[in-house]
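structure, please.
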Amino acid sequence: MADEATDGAEYGGDGRRLRWLAHNQARRRVIIDAAIRVLERSEPGEDIQVQLIAEEAGLARTVLYRHFHDRVDLDLAVQAKICEDLGAKLLAKLSYDGRPIEIIRAVIEGVVNWAVEHPTLFWFIELELPGPGPHPLSEAIERIAEQIEALMNTVVDYHGVELSAADRAGLDPWVFALIGAVFSGVKRWQSRMEAVPTAKGFADLLADSIWLQIKGLADMRGITVPDVPLSELLSVMEKSER
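Below you'll find the model as predicted:
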């Protein structure tokens, strides 16, 4: 709604212009969804022609390019949509209802299982495309990392521990690095001729590794990571504040 209001002000409330913008956005979504369907039917690394995407969308190739500056613009938009959907799935697993280790395991299993179910989409979002601005996958990882950092801060606040300024400042890039390492590890695991260990075995390995890092850093700072759902910590904290 805010975007529409802005557009209306910019173009003097031109109704035709607003209708064109809405039509353009709808057509872009159709094209992006068509590109994702084509990717799902393709193999990782396969060269996908724009003509295939246009045909899947029921459009002429020339019409498709009216809605995107070039192929890179199209590919970035497709990456952004895939990462948005994946990010939403993973963020849904970051619930305060689970124990810390369960939350970590759920997120990592989500990444591994999604990569197995959608190998070409996983390959595609890892591609480094030219252009300004952050990479769509980096933005998705950042959103996940921010939520994990919030969960960690809940544990820190529960114990009443004052982290140093350096620890506070370093928490964000450290969590980002952890999540980024998961994606890099899955990429390497999936690229091998034989997927060994199994998806579950590899997810467990990653989860155990990350859990040891988190627990180890917490122990060094006198913080005991509780083996209870984080919702219970919040309940205790709320009662103590009354």
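
going by C-alpha atoms from here, please, whenever you check contacts or count neighbours.
Noted.

all helices of the protein, in order?
Counting by DSSP state H, one finds helices in the chain at the ranges 2-10, 15-41, 50-57, 61-64, 71-93, 100-117, 119-125, 136-159, 165-191, 199-220, 230-241.

what sits up against the last one?
Think helix 230-241. Tyr96, Asp97, Gly98, Arg99, Pro100, Leu151, Thr154, Val155, Tyr158 (CA atoms under 8 Å, 6 or more residues apart in numbering).

and Pro119, what does it touch?
Counted by CA under 8 Å, 6+ apart, Pro119 has contacts Glu43, Pro44.

give me that answer again for 10 Å
Pro119 sits next to Leu39, Glu40, Ser42, Glu43, Pro44, Asn113, Lys187, Gln190, Ser191 when contact means CA atoms under 10 Å, 6 or more residues apart in numbering.

weed out the non-buried ones from these.
For the contacts of Pro119, a burial check counting by 16 or more other CA atoms under 10 Å picks out Leu39, Pro44, Asn113, Lys187, Gln190.

next, format these as JSON lines and append distance to Met237.
Shown next, in JSON lines, are the buried ones among the contacts of Pro119 (distance: CA to CA, whole Å):
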{"residue": "Leu39", "distance to Met237": "47"}
{"residue": "Pro44", "distance to Met237": "48"}
{"residue": "Asn113", "distance to Met237": "35"}
{"residue": "Lys187", "distance to Met237": "40"}
{"residue": "Gln190", "distance to Met237": "42"}
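
would you do the same for the sequence below? I want to compare the two.
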Amino acid sequence: MTTSPALSGYEERWREHNDERRTQVLEATIELIEQSPPDVAVSVADIARRAGLAKSVVYRQFGGKEELERRARSLIVEDFAQVLDASLDLEAGSLRDILTRTVAAVADWMLEHPRLNTFVRSGPTFEGDGALDAVSELKNRMIVVGHELIDSVAQLVGADPAPFQTVPFAVITMVEATLYGWVRGVAPNSTREEIVADLADYVWCVIDGRARMGGVVLQPDEPFAELLVGLTAGRSSDGRAE
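Prediction:
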């Protein structure tokens, strides 16, 4: 097994210097996109000026504007994904609480970052293969998370996860599309509280209906951790939920 040679002190400092400059440029890019009017393009010269660097330095750090934009989308999506992961904490609150705060997190991000919301839909992330825009990449990522959560809970309570196979895709695409239409004014004229409550209820109805198909009865307002304990205790001797 071969190992990479250790970096010298100079090489390590140079790498850290480049990382700092790369971060400066990405932060400047995101700031300018967020602050610019929708019909105003952000140039590399604008980004360099905001970052306090020469334009040539920006091009040395990134292969071109396309790479810079893709890396900026990656950073935006990663930050937003962390917000969603925190919202999906199954140990904090009831199922209704979890659904409501997750829908609210999406609604609030779209409201607070309208230009970034548009930007991440304009192309892929740096890690993507280019077939999907950054929002679609994030939705696919959250669908995988949804399947993992469902499989874990189903195994814990002895339920069949099969009825839930399409649930993550259905609810994630419904919530994202509805909120995107809502923030653009093409969906029903609801307040933020109304649209969040409605979507959380719709998601609950889908989950509840599918759970009942598998013989599991859920209580939306019971702390989810306690709900799982009760469902686990209610498993029959053959390992299936009673």
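
TM between them?
After superposition, the two chains reach a TM-score of 0.80 (TM-score structural alignment, normalised by the length of the first structure), with 228 aligned residues with a CA RMSD of 3.0 Å.

between the buried ones among the contacts of Pro119 of the first structure, which is closest to Val72 of the first structure?
The nearest member of these to Val72 of the first structure, counting by CA to CA, is Leu39 at 15.5 Å.

residues in contact with that closest one?
For Leu39 of the first structure, the contacting residues are 33, 45-48, 53, 78, 118-121, 123-124, by CA under 10 Å, 6+ apart.

any idea what it aligns with in the second structure?
Under the alignment (TM-score structural alignment), Leu39 of the first structure pairs with Ile33 of the second structure.

now its match: how far from Asn117 of the second structure?
Counting by CA to CA, to the nearest Å, the gap from Ile33 of the second structure to Asn117 of the second structure is 10 Å.

do the same with Glu67 of the second structure
Glu67 of the second structure is 19 Å from Asn117 of the second structure, by CA to CA.

more neighbours: which of the two?
For Glu67 of the second structure versus Asn117, neighbours defined as other CA atoms under 10 Å are more numerous around Asn117 (19 against 16).

my read is that the more buried one contacts Met110, right?
Yes. Checked against CA atoms under 10 Å, the pair Asn117 of the second structure and Met110 is within contact range at 6.1 Å.

now for these two: what residues contact both?
Tyr180.

returning to that earlier point: can you put the contacts of Pro119 of the first structure in TSV and add distance to Leu212 of the first structure?
Putting the contacts of Pro119 of the first structure into TSV (distance: CA to CA, whole Å) gives the following:
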residue	distance to Leu212 of the first structure
Leu39	37
Glu40	36
Ser42	38
Glu43	36
Pro44	33
Asn113	22
Lys187	22
Gln190	24
Ser191	26
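
from those residues, which is closest to Arg221 of the first structure?
Nearest to Arg221 of the first structure among the contacts of Pro119 of the first structure is Lys187, at 32.9 Å by CA to CA.

if we can go back for a sec, ok, the contacts of Pro119 of the first structure vs Asp3 of the first structure, which is closest?
Leu39 (30.1 Å).

ok now stretch 83-100 of the second structure, how far from the chain's centre?
Offset of stretch 83-100 of the second structure from its chain centre (CA atoms, centre = their mean, to the nearest Å): 14 Å.

end-to-end on that stretch?
Taking CA to CA as the measure, stretch 83-100 of the second structure stretches 14 Å from start to finish.

how close does Ser95 of the first structure get to Ser231 of the first structure?
Distance of Ser95 of the first structure to Ser231 of the first structure, given as CA to CA: 9 Å.

check contacts around the spatially most central residue of the second structure.
Note on the second structure: the residue nearest the mean C-alpha position is Ala81, at 3.3 Å, using CA atoms, centre = their mean. Contacts for Ala81 of the second structure (CA under 10 Å, 6+ apart) come out as Leu75, Ser87, Leu138, Lys139, Arg141, Met142.
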